[in-house]
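**Student:** Dropping the sequence and predicted coords here.
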Amino acid sequence: MAKQGYVNLLHARIPAGTADTAPMVAARADLLSSGVYLPLADALAKVASEHVENGMVIDAGAGTGYYLAHVLDAVPAAYGLALDVSAVALRRAARAHARAGAAVWNLWEPWPVADSSASLILNVFAPRNASQFHRVLTEDGLLVVATPNHGHLRELGDLVISVDGGKDARLEDTLGERFTRVDRREVTQRVTLAPDRIRQVVEMGPSAHHLHRDGRRERLDAITGPVDVTLSFSVTLYRPVS
């Protein structure tokens, strides 16, 4: 057990650019603490309160544990497990909620979690391992997948990785054999972001790995005033197929 409260079960090396770096985690933590993505967190918490009374909630690709903490607040009898490949992120996730633990793990490998042990799996902008989702969920468990919609952050252009229109089809292809979609909820709003928040939006995700290309860093640094941007997400609910 690390002194920060998480356990590292991953001993194999992972490809460069896979895990979130310390600067990416810091940018995400700062942005989330500002409340910019609170509508999404509230939507996930509402789903959990409607469908889950107790048991284990696994956040697959938990990052800092922000969304898991909101869900656990909404379901007082539940407890949580944050799984992520980034030890840097899990230092924060381990402290995100009193009823949550955190373990470093590669989501593409078989999870160190018992069969049929989770009442709810959260998957927020993270890899989707359908076979492991299905294995660890109870028969009446719920999988909740949050994805960015086409047009999310569109005002920032190529400073962020764009969401193409085929993402929904790929999601269904990934999960369709093992899960049935039971609901979908949309979370969309317009917000005004100051330059420091725009920088955090860009630097907290995969786009951070590409800022050295095509003058993107220079264009990001050139933003000196507030920008109105679109935040748009889908929250999709699935039940496992027996």
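**Tutor:** Good, I have the coordinates.

**Student:** CA atoms for contacts and neighbours, from now on please.
**Tutor:** Will do.

**Student:** which other helices and strands contact the longest helix along the chain?
**Tutor:** Taking DSSP state H as the criterion, the chain has its longest helix at helix 38-51. Helices and strands touching helix 38-51, by 3 or more C-alpha pairs under 8 Å, 6 or more residues apart in numbering; DSSP states H and E, are helix 66-74, strand 179-193, strand 227-240.

**Student:** taking those together, which one is wrapped up most tightly?
**Tutor:** Highest mean neighbour count among the helices and strands packed on helix 38-51 (mean count of other C-alpha atoms under 10 Å): helix 66-74, with a mean of 23.

**Student:** Which residue would you name as the spatial centre of the protein?
**Tutor:** Geometric centre of the chain, nearest residue: Val124, 2.8 Å, by C-alpha atoms, centre = their mean.

**Student:** Quick check: chain neighbours aside, which residue is closest to that one?
**Tutor:** Nearest non-adjacent residue to Val124, counting by C-alpha to C-alpha, 6 or more residues apart in numbering: Ala146, 4.7 Å away.

**Student:** Pasting the second one now:
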Amino acid sequence: MSKNENNLERFQLLAQHEHVFACPLCFNPLKVIAYKSFVCSSGHCFDFAKQGYVNLLTRPYQTKYDTSLFAARQHMNAIGFFEPLISRISESILRLMQPHHESLRILDAGCGEGSHLKSIQNQIRERAKIAPLGVGLDLSKEGIKMAARGTSNAIWCVADLARCPVMERSFSVILNLLSPSNYAEFHRIMADDGIVIKVIPESDYLQEVRAALNPNASRKTYSNEKIRELFKRHFALLEMERVAYRIALKKEQLHHLVQMTPLSWGASESLVQQWMNQEQAEITVDFSIMYGKKR
């Protein structure tokens, strides 16, 4: 399939599900016009990008996340770095959302370059023989451009989580993986029988990287208690689980690991180079997953 054919297919998918989307300025419904633009009844217009995504920001934003970070994260996802986490989430979605499998709509709030959402969609498709709609939102245009490459049953939008450009109660699953949250918006856009899934790093996450690149910071006590309490103030906690494992990485993979994490931003160049020059290393991966629903 050519790039133009893939983009047409993406915009056809967008037209098929246009009723899910709302204007980020006035929150009136958006309509697809000639597979070229989103237009609301107030006349606000958002053109589709030739790369296969739609920019629904009301003003430009600058983020610290660049193409090299997203490419590194995509590479780490491809080698299975996040596989145990993705597998657990996919299993839990199918278990918790019975009997609503056929109508699953998943929104990834803070999707980055889209690899987590794509992997979860693929696993659900393989396990349950269904194809849930996926919508990925992120402030970073570079991340969304990368997400829109290739084929998938997903719609990619540059958007602000503080003004999610989707209709009320339109998603059965809200994903929020290692990303900032806007719980008021999550509550607004989540279906009454839906779930929100938040993933946060735990105390041992990338402890080897932290110890090497920020030796003083690594000695500080790490706690997610405030994040957990904030989540529980907004949603009824269905369950919480910890996913921890170790993975062996080779030199090239260690290079990508450093590139994908902000842990290297404050580190000296000598420490970063010393870390990346290792031939291999065992890395600790440590997450908590919280599953919530409306009260």
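**Tutor:** Looks like it arrived, so ask away. In this text the structure is predicted, and so the values were computed from the model without any measurement.

**Student:** Overlay the chains and give the TM-score.
**Tutor:** The TM-score (TM-score structural alignment, normalised by the length of structure 1) is 0.88; 235 aligned residues with a C-alpha RMSD of 2.1 Å.

**Student:** related to what we said a few turns ago, can you give me every residue that contacts the alignment partner in structure 2 of the residue nearest to Val124 of structure 1?
**Tutor:** Matched by TM-score structural alignment, Ala146 of structure 1 corresponds to Val199 in structure 2. Contact partners of Val199 of structure 2, counting by C-alpha atoms under 8 Å, 6 or more residues apart in numbering, are Asn176, Leu177, Leu178, Phe287, Ser288, Ile289, Met290.

**Student:** Would you reformat those residues as JSON lines and include distance to Phe82 of structure 2?
**Tutor:** Listed next are the contacts of Val199 of structure 2 as JSON lines, based on distance: C-alpha to C-alpha, whole Å:
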{"residue": "Asn176", "distance to Phe82 of structure 2": "15"}
{"residue": "Leu177", "distance to Phe82 of structure 2": "11"}
{"residue": "Leu178", "distance to Phe82 of structure 2": "12"}
{"residue": "Phe287", "distance to Phe82 of structure 2": "10"}
{"residue": "Ser288", "distance to Phe82 of structure 2": "13"}
{"residue": "Ile289", "distance to Phe82 of structure 2": "13"}
{"residue": "Met290", "distance to Phe82 of structure 2": "17"}
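
**Student:** what's the closest of the residues you listed to Phe235 of structure 2?
**Tutor:** Proximity of the contacts of Val199 of structure 2 to Phe235 of structure 2 (C-alpha to C-alpha) peaks at Met290, which lies at 10.1 Å.

**Student:** distance of Val135 of structure 2 from Ser170 of structure 2?
**Tutor:** Val135 of structure 2 is 11 Å from Ser170 of structure 2, where distance means C-alpha to C-alpha, to the nearest Å.

**Student:** Comparing the two, which residue is more hemmed in?
**Tutor:** Set Val135 of structure 2 next to Ser170 and count neighbours by other C-alpha atoms under 10 Å: Val135 wins out with 24 against 19.

**Student:** isn't the more buried one right up against Gly110?
**Tutor:** No - Val135 of structure 2 is not in contact with Gly110 according to C-alpha atoms under 8 Å; the separation is 10.5 Å.

**Student:** gap between the spatially closest residue to Gly134 of structure 2 that is not a sequence neighbour and Phe231 of structure 2?
**Tutor:** Spatial nearest neighbour of Gly134 of structure 2, excluding adjacent residues (C-alpha to C-alpha, 6+ apart): Ala154 at 4.4 Å. Separation of Ala154 of structure 2 from Phe231 of structure 2 (C-alpha to C-alpha): 27 Å.

**Student:** got it, and Cys157 of structure 2?
**Tutor:** Relative to Phe231 of structure 2, Cys157 of structure 2 is positioned 25 Å away (C-alpha to C-alpha).

**Student:** repeat for Leu238 of structure 2
**Tutor:** For Leu238 of structure 2, the distance to Phe231 of structure 2 - C-alpha to C-alpha - is 11 Å.

**Student:** Kindly report the same for Met290 of structure 2.
**Tutor:** From Met290 of structure 2 to Phe231 of structure 2 the distance is 8 Å (C-alpha to C-alpha).

**Student:** Identify the contacts common to these two.
**Tutor:** Leu237.

**Student:** Any buried residues in stretch 76-88 of structure 2, and which?
**Tutor:** The neighbour-count check on stretch 76-88 of structure 2 (16 or more other C-alpha atoms under 10 Å) flags Met76, Asn77, Phe81, Phe82, Glu83, Leu85, Ile86 as buried.

**Student:** ugh, wrong one, stretch 64-72 of structure 2
**Tutor:** The neighbour-count check on stretch 64-72 of structure 2 (16+ other C-alpha under 10 Å) flags Tyr65, Thr67, Leu69, Phe70, Ala71, Ala72 as buried.

**Student:** Can I get those residues in JSON lines including distance to Leu117 of structure 2?
**Tutor:** Output for the buried residues of stretch 64-72 of structure 2, formatted as JSON lines (distance: C-alpha to C-alpha, whole Å):
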{"residue": "Tyr65", "distance to Leu117 of structure 2": "18"}
{"residue": "Thr67", "distance to Leu117 of structure 2": "18"}
{"residue": "Leu69", "distance to Leu117 of structure 2": "17"}
{"residue": "Phe70", "distance to Leu117 of structure 2": "14"}
{"residue": "Ala71", "distance to Leu117 of structure 2": "15"}
{"residue": "Ala72", "distance to Leu117 of structure 2": "16"}
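
**Student:** rewinding a little: please name the residues that touch the residue nearest to the centre of structure 1.
**Tutor:** For Val124 of structure 1, the contact set (C-alpha under 8 Å, 6+ apart) comprises Asp59, Ala60, Gly61, Ala62, Val145, Ala146, Thr147.

**Student:** Cool, thanks, talk later.
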